[in-house]
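J.: Sequence first, predicted model second:
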Amino acid sequence: MKRVTRLAAASALAVFGIGSALAFNPGPPPYVYFDLNGDGYVSQQEFEEVRAQRRAERAQLGYPMRNLNRPSPFQMMDQDGDGYISATEMDSYRAQMRANRWGNSPNVPGPCPRGWRNQ
């Protein structure tokens, strides 16, 4: 009987572990996902095309469609104002957004939620 109980417990843990792995949010798409023509830079047209495609895919999958009226972050990513986003610019923007989460922004007072570390 002990063996059956242990086997059942191990099976349950395996199933829940697989479910957790499948539910993991992979985060934002990599830079190359946006660089449609492969020239090493992302134009505003490429960026908006990928953004629209991702929104359509997410809507079809039933994801909640929040912030649809939010302006495109392209201008904020294009730090040198040349009309293209480099991989460095995108990485810098994403790092800044991560740093501004959970009260780390100078515009948002308060500490990180319990279990999270201020960096």
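T.: Structure received. Numbers count the residues shown, from 1 in each chain.
J.: Every contact and neighbour count from this point should use C-alpha atoms.
T.: Noted.
J.: Show me where this protein has its strands.
T.: Per DSSP state E, the chain carries strands over the ranges 42-43, 84-85.
J.: possible to save those strands as CSV with distance to residue 52 and mean neighbour count?
T.: Formatted as CSV, those follow (distance: least, CA to CA, whole Å; neighbours: other CA atoms under 10 Å):
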stretch, distance to residue 52, mean neighbour count
strand 42-43, 14, 23
strand 84-85, 17, 24
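J.: between the ones you listed, which one is nearest to residue 94?
T.: Residue 94 lies closest to strand 84-85 among those, at 12.4 Å (CA to CA).
J.: try this one next to it:
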Amino acid sequence: MKRTLLIAVLVITGTLMASQGMQRPSFADFDKNADGKISPQEFEQTRQERMKKMAEAGRMMRHVGNAPQFGDIDTNHDGYLERNEFQKHRQQCRQRRGQGMGMGRNRY
């Protein structure tokens, strides 16, 4: 009984820790001054804060070199990220992550 309880606690703790680390910052997290758009400075500040937090937690920062740059997301090139640009980028990222994943998919 004690062994089962210990295993359950470890599984739940691991799941909670993983879910906390997997959360990506929201539009509001980036939009520091709440003006409805993200400036390059806000974008970089939020990115640096997130990287610092992950490093302090001892988490690996995989693929940092592949992270999109501000200009990759600013599709209308006005120097700011609007909510629709931010959401479109997130959707594209989710779609890319979903490709090729899963049991047996794209194996041959």
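T.: Yep, it's here. From a predicted model like this one, the values you see are computed outputs, not experimental measurements.
J.: And the TM-score between these chains?
T.: The TM-score (TM-score structural alignment, normalised by the length of the second structure) is 0.75; 103 aligned residues with a CA RMSD of 2.6 Å.
J.: For the residue most central in space within the second structure, give me its contacts.
T.: Central residue of the second structure (CA atoms, centre = their mean): residue 24, 3.1 Å from the mean position. If a contact means CA atoms under 8 Å, 6 or more residues apart in numbering, then residue 24 of the second structure has no contacts.
J.: Identify the residue of the first structure aligned to it.
T.: Using TM-score structural alignment as the criterion, residue 24 of the second structure maps onto residue 28 of the first structure.
J.: The alignment partner in the first structure of residue 63 of the second structure: neighbouring residues, count only.
T.: Matched by TM-score structural alignment, residue 63 of the second structure corresponds to residue 67 in the first structure. By the measure other CA atoms under 10 Å, the count of residues near residue 67 of the first structure is 7.
J.: do the same with residue 72 of the first structure
T.: Around residue 72 of the first structure there are 13 residues (other CA under 10 Å).
J.: before we move on, what about residue 77 of the first structure?
T.: By other CA under 10 Å, neighbour count at residue 77 of the first structure equals 21.
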